[in-house]
Every structure is written in C-alpha cells, then in structure tokens.
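*Asks:* Below: sequence and its predicted model.
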Amino acid sequence: MELANRVQTLTPSSTLAITAKAKELKQAGHDVIGLGAGEPDFNTPKHILDAASQAMYEGFTKYTPAGGTVELKKAIQTKMNNDHKLSYDLDQIIVTIGAKHALYTLFQVLLNKGDEVIVPTPYWVSYPEQIKLAEGSPVFVDAKEENEFKLTPEQLENAITEKTKAVIINSPSNPTGVMYEKEELLALGEVCLKHDIFIVSDEIYEKLTYTDTEHFSVAELSGLLKEKTIIINGVSKSHSMTGWRIGYAVGEKQIIKAMTNLASHSTSNPTSISQVAAEAAYSGSQQPVKEMKEAFRERLEKLYEWLVEIPGIECVKPKGAFYLFPNVKKAVEMNGFDSVDDWVAALLEEEKVALVPGSGFGAPDNVRLSYAISIEQLEDAAKRIKRFVENHQ
C-alpha cells in the first residue's frame, strides 16, 4: 500500500521518541531519569480543576462553536490587553486543540505550494514538518550560538526571497530557552514590514521567564507590526495544562476566519470542558503560575551550575521556558563517539539518563535537557552525566 506523499517525508518527533524509549526502560524496571519531557511536572491548579468539574456536572458537554466559546475568547481578549496592551475583536481569535493545532491550521490557510517560511535554527521539531504538510518550504537560517541562538536582522534580510511568506519567532524558545529583547524584535519587525511578510510569533512560554528582561510580543511594538503578526499561545505550559489541549491564535480577521472554517471541517471544536478550564486559568488566581515559575527558576540555576562543570560541555544560559540546550561536541569527541546521537544513546543505555539529541532541532552539536523534574532528580542526572563523560575519557 502506498501512502500519500505528504506523510512519507515526515520526520518522527525526536522528543516523543526519546520519551517513549525512556518509558520502555522504566517499565522494564530500570531507574531512568527522563530529561526529555516538554511539559511541567506540576498538576493543573485546583481552581481550574474545580471549574472543569462543575462544567461537567452542569452538562457543558456538548458541541461549542468551531472557533471556541465566546466566554473563553473574552478571557483571551482580557489577557492580551492586560499583558501586552493589545486589543483584538472576538473574530480575531480562534481557540484550537493546543498551540500545535493553531500552528498547523495557520500554515494550512496561509501557505500555497512553494511558499517559503523562514525558520531560525535551532527550531521546535514540528515547525518544518507542519510547513511541509502545507506544501510550503522551510528555509533554515542558522541562529548562531555565539549570538545566543538569536536571528539577526541581517540574516533575516539575506534569507528573504520573492517566495517568502512568513518568519517564525519563538520567544522564549524551545529548545534553547533564549528570549528576544524589545529592540531585537523591533529590528526584525522592520525587516518584515519592509518586505511585507508575516510574523508567526510563538509565545507559548511567555509566562516562564527568569530574568529582569521583560517579555515582549512583536505585535505590541507598533500598529503595523500587529497587522502582520499572528500570535500563537495557549495554557499548556503557563498553567500546566498540556493534556487539556487548549491553544489559540490571534491576528488578522481574514486569516482567523479561514482558520475557523478549516477547523469546522476537521475538528468541529475544542473540547467543551477544556475551554471552561482555560477560561478559569486566565480569569482566576495566577498565584500557581508564579509558584511554578519560581520553582523552575531555582532548578535552572542549579542545573546550569552543575552542567557547566562537566568537561566538554558548554551552555548558553537560557532566560525562559524550562530547557537547557548545551553544546556537547567537545565531550562527544573526547568520549570517542561519532555523533551526538550515538553519545545520547549510550548515555541512556549506560547511565539511564534520557536527553533529546539536538539533531531533531537542527543543531547536531547540542542536546536538550528539560528541568521539569525535581531538583533531586536533576542533581542525580547531572552526576550520572558527569560520571559517563569521565568514564569514557
């Protein structure tokens, strides 16, 4: 049986693959420390659970509008105004089944065959695959490690062609954790306005930042930039609601209308109960978000300190999300492995520590470590990695 061409070129998610292997070893009785997870290890806050439970018992278990309930859209309106002083009409908002679905749907309605989307590397693993599924072409631009993995205006300018439709900006970033500052976003935005291309601003980690530098959305920097920006966000990371699958996109009315029409023929609507939960996430207490953020901040400081002490490992210190993305090329060479992927596989086999190789993110010299586990486990993992490196010298 021959499958459709559009799926035959897909690359499986490296993050899901490493997580599955780690679970397999755990089920076999091994003491595995998984640093591959892309989700907080906290439960969803109680007031959100209570809202969802009440909605179920009150019978809110039917279809909703394809683009989301009016109540949740209003909560998103308020959130955007409070956080970024941005005003959007209800028909400029679509609620989706996670931020990933928002991105997928956006590329489906935005791209024609051959349209190019500039993707800075390292990139989140699904960006290029979703672009290809929409018959677009991802154009990779190496955001240099010496520049904290940030795309420069010069790089963006040089990558733009007559086929360029959009550029992706992910701040804070998965996998690097780096965050663009206001001036950097403005400079990139000016290039986009000059060439009349869209900005896909993935802001899913905006609430998880650990420096005095304030998070900015490129859309809030000018009215013109707002018109050319589609913001992607959701409650998965900020409120520890990954399994609830609620994301959203805000932007130009014609784009959002097309996304809503497509959703009506593909998913019908996001889960009704999850929408009530997301509404409670935004309208209720934000104290659990602050507490989770502080826990991540403490873990970051500790893990970063332990990691950079290991021979052959160098790391740009992240400013957000919950990942470290160290360069392990020297350690790999010192340990006698042919590639980072081989080094990661051996580390999992020998020390039962699961990392995600950077090859899946377009950065083959790096690995991604998630610190969405306890400090005790992180310390143990760092010790195991150090022992592994030293044993192979």
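*Replies:* Looks like it came in fine.
*Asks:* contacts, neighbours, all on C-alpha from now
*Replies:* Will do.
*Asks:* and the helix or strand hosting residue 184, how far out from the chain's middle?
*Replies:* In the assignment (DSSP states H and E), residue 184 maps to helix 182-195. If you compare the mean C-alpha spot of helix 182-195 with that of the full chain, they lie 21 Å apart, counting by C-alpha atoms, centre = their mean, to the nearest Å.
*Asks:* hold the first one in mind and look at this next one:
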Amino acid sequence: MTAANTSSQSPTERRVSARVGAISESATLAVDAKAKALKAAGRPVIGFGAGEPDFPTPDYIVEAAIAACTNPTYHRYTPAGGLPELKAAIAAKTARDSGYEVEPAQVLVTNGGKQAIYESFAALLDPGDEVIVPTPYWTTYPESIRLAGGVPVDVVADETTGYRVSVEQLEAARTPRTKVLLFVSPSNPTGAVYAREQVEAIGRWAAEHGLWVLTDEIYEHLVYGSAEFHSLPVVVPELRDKCIVVNGVAKTYAMTGWRVGWAIGPKDVVKAAANLQSHATSNVSNVAQAAALAAVSGDLDAVAKMREAFDRRRRTIVRMLNEIDGVECPEPEGAFYAYPSVKGLLGKEIRGRRPADSVELAEVILEEAEVAVVPGEAFGTPGYLRLSYALGDEDLVEGVSRIQKLLAEAS
C-alpha cells in the first residue's frame, strides 16, 4: 500500500499509519535476504548486496563479551544513554583517531548507527524542516529524516565528479526551511572520499549559514591509496556546537551484528536524544556494550588487515567492471563499495529482455547470472548498481566474471 493510498483513507480505514506505511524496506537488506534464500534453496548465488565485512569479530572482543555474560552487573538495567565506561572510551577513541576532543557527556550509545541517525534527526527536526542530502545516499538517511518529520532534499552528484557534491550545488538547494546538512565521507554507496579542502569549504559554508551538520564517520578507517579521512568538526571547529558525529563499531571491527553505534554532539541535543532512547529501547545490550568497550579501547591491527584485503578487492572489482562495455566505474577511495554507471546497458537486449532501468537490470543479473547486486534506485540515482566488495576474493572474481559473461551478450 502506497503512502498516497494510506493518506487518502480515513483513520478508521487505515490498518497501518500513513507515517509508517510510507517507509520503504531497506533495499540492501532485502537484496541480501533474497540472495541468502536462493542459496538456501540450492542455487549458487553470489551476493554483492550487504555492506558487511566478511571477517569474524576479533577474538579479544568476543572474549570480552563472554566475560560480560558472567558478570551479574550486566544482567540488570544500565543507563539508557550507555555504560559510563564505554562513553569515556568512545570519547578517548575519538580524540585518538580523528583529533576531535569531546566529553563523555557528549556521547550517546545507540543500537547501531541507524538508531543514532534517527534519534539525531528526531532531536533536531520539526515538521517541514529540510535536510540537504548528497545523493547517491545510503537508503536509511531519507527514511530517518521523514520519520523525524523532516524533508530530505536531494543534491545529486555523478561519476563525472567522483560522486562529490560542490558548495555551489549545496547553496542552490538551500532554502529558508533548510536546517541540516548531511555529510558522509567516506561514502556508502559510492566510496567517495572528500579531500580536506572540500571538507573545509563545505563546513565553512554550513557554518556561514547557521546550519546543523550530521556527519556519518562509520567508514573513517577504510580509506585507500592517497585518500585521507578528515573529520568535519576538526577541520572546521566553529561547527562544533552545531555538529553531530555518528559512528560505531560495525565496520571497523567487523561487528555488524553486535548493534553498537553512537552519536556525539552538543550536550543538550545528546540529552534530548537520550530521553527519546530511554522510552524507545532503554540501554543497548550490556554484553554488546562490553564487547564495544574492548573494541574501541584496543588497537587498530584488525582493521589494518581488513583494509589491506579490501584494497586488493577494490582494485580487482573496478578493473573487471570497467572491462564491460556500457559500464563506467570510478575508483572508490573509501568504504567497501563500487558504484558503476550502467546507463550504457539500459534498453539493450540481454537474453530476450530489455531492462529499462537498473532495477530490471539487477533482476536480469540475479536470474540469469545468479549474482545479487543493488540497483541505484535504492540510493536515489537510477542507472547505477552498487556492489559491496566485502566478500571473499574467489567469490568476488567469480561473481563479476558471471556478470561480464552475461552483459557481453547485450546488443
């Protein structure tokens, strides 16, 4: 049922609220679930859908969780905003890794980065407030904004700029209703990383116009080649009082299933978000928090090994995708995604079908090559595909080889 249908019905006719009925399912999780279901049914599907490291959580982190299970302190409720020792460790980790000095009272521990994003928007936005969203975007951002009562305003960048938006584009999208800029570097889904001078220019533009900035730094340690990560409130310190930083343990420590993220911001906003969390979920699982404490207090050896593997896979997938006629894939500088343009293939015949958009092309690839990819429509830009290269080298080569073989038939 579409949002339009639900909104035209009377309250007694609607089975699902218009607000929740308008939410789209996470496209990336849907593709991953479909790929896993087909594999369970015996089909040799290779999935490039989920943004999830294929490495196990490091042993010392798992051991900390096991020890926490035996500690009666963790069998009880703990502060809704996070274990005090974890908040202190996150503050120390933030200073260590990005040079951003914050107090534990500025930290809110959440059930993954998604909760941090939603609660931050909910704490900032009133109905009708606009949020500028560089596009392609991760699927959760616009849904979180809408749930919080805000209006996402897309600013589209394409492969010609390496998927980076300019200050001029942002200014063209600004209106009297604009309250927040979303800023993500390294980016999901494109892998784009903004250079320091670009971060500074965008940050100073936001500060000049009194805008809030929510910056997602979850991929801070996954950058490659000459690219460098730069934390926006460090580069533009005058933004500190109107900036929220979202992060978590999921990508850096291969802990996607542990569900621990956090938001860092001004104390009044963090307190408001914590109040919301106290009614929504209360504290994050204490066992998962103990594991996160071990993670952020430890070294970065594990992520260094993962980064080496991801870098190797990054170069392989970009080379193989660019060998396909009709595909153009810029080299991602961060995260673990390739985001090729497939506009040159749309409308061409492939095994008796002529995909008109990237949704249909992704369906053809799944059905004919048994490879799962996510269409660009999920990220706000039709005509593209997202492929996560956070999977084994052999599966990566086999999967892209299947795509190459299938798309070579396009005519």
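*Replies:* Great, that's in hand. Here the structure is a predicted model, which means the values were calculated and not measured.
*Asks:* Just after the helix holding residue 184 of the first structure, pick out the following helix or strand.
*Replies:* The helix or strand immediately downstream of helix 182-195 of the first structure is strand 198-202, counting by DSSP H and E.
*Asks:* Just tell me the aligned range of that next one in the second structure.
*Replies:* Using TM-score structural alignment, strand 198-202 of the first structure corresponds to residues 212-216 of the second structure.
*Asks:* how far apart are that stretch and its match in the first structure?
*Replies:* Relative to the first structure, and after both are superposed, stretch 212-216 of the second structure has an average distance of 0.5 Å to its aligned residues, where the measure is mean C-alpha distance after the TM-score superposition for the first structure.
*Asks:* residue ranges of the strands in the stretch 151-300 of the second structure, please?
*Replies:* 151-156, 178-184, 212-216, 243-248, 261-264 (DSSP state E, counting those that start in this stretch).
*Asks:* what's the closest of those to residue 138 of the second structure?
*Replies:* Closest approach to residue 138 of the second structure among those is made by strand 178-184 (9.5 Å; C-alpha to C-alpha).
*Asks:* The aligned residue in the second structure for residue 110 of the first structure - how many residues pack around it?
*Replies:* Under the alignment (TM-score structural alignment), residue 110 of the first structure pairs with residue 124 of the second structure. For residue 124 of the second structure, the neighbour count with other C-alpha atoms under 10 Å is 17.
*Asks:* Once you drop chain neighbours, what's closest to residue 124 of the second structure?
*Replies:* For residue 124 of the second structure, ignoring the flanking residues on the chain, the nearest one in space by C-alpha to C-alpha, 6 or more residues apart in numbering is residue 269 at 7.5 Å.
*Asks:* ok, the aligned partner of the one you found in the first structure - contacts?
*Replies:* If you follow residue 269 of the second structure across to the first structure using TM-score structural alignment, you land on residue 255. The contact partners of residue 255 of the first structure, taken as C-alpha atoms under 8 Å, 6 or more residues apart in numbering, are 106, 109, 110.
*Asks:* In the first structure, what sits opposite residue 369 of the second structure in the alignment?
*Replies:* Pairing criterion TM-score structural alignment: the partner of residue 369 of the second structure within the first structure is identified as residue 351.
*Asks:* Can you tell me, leaving aside adjacent residues, what's nearest to that match?
*Replies:* Taking C-alpha to C-alpha, 6+ apart, and ignoring the residues beside it in sequence, residue 351 of the first structure has residue 384 as its nearest neighbour in space, at 6.0 Å.
*Asks:* Which residue of the second structure is paired with that neighbour in the alignment?
*Replies:* When the second structure is aligned by TM-score structural alignment, the residue opposite residue 384 of the first structure is residue 402.
*Asks:* Would you double-check that its match falls in a strand?
*Replies:* No. Under DSSP: H, G, I helix; E, B strand; the rest coil, residue 402 of the second structure falls outside any strand and is assigned helix.
*Asks:* how near is it to residue 372 of the second structure?
*Replies:* From residue 402 of the second structure over to residue 372 of the second structure the distance is 11 Å, taken as C-alpha to C-alpha, to the nearest Å.
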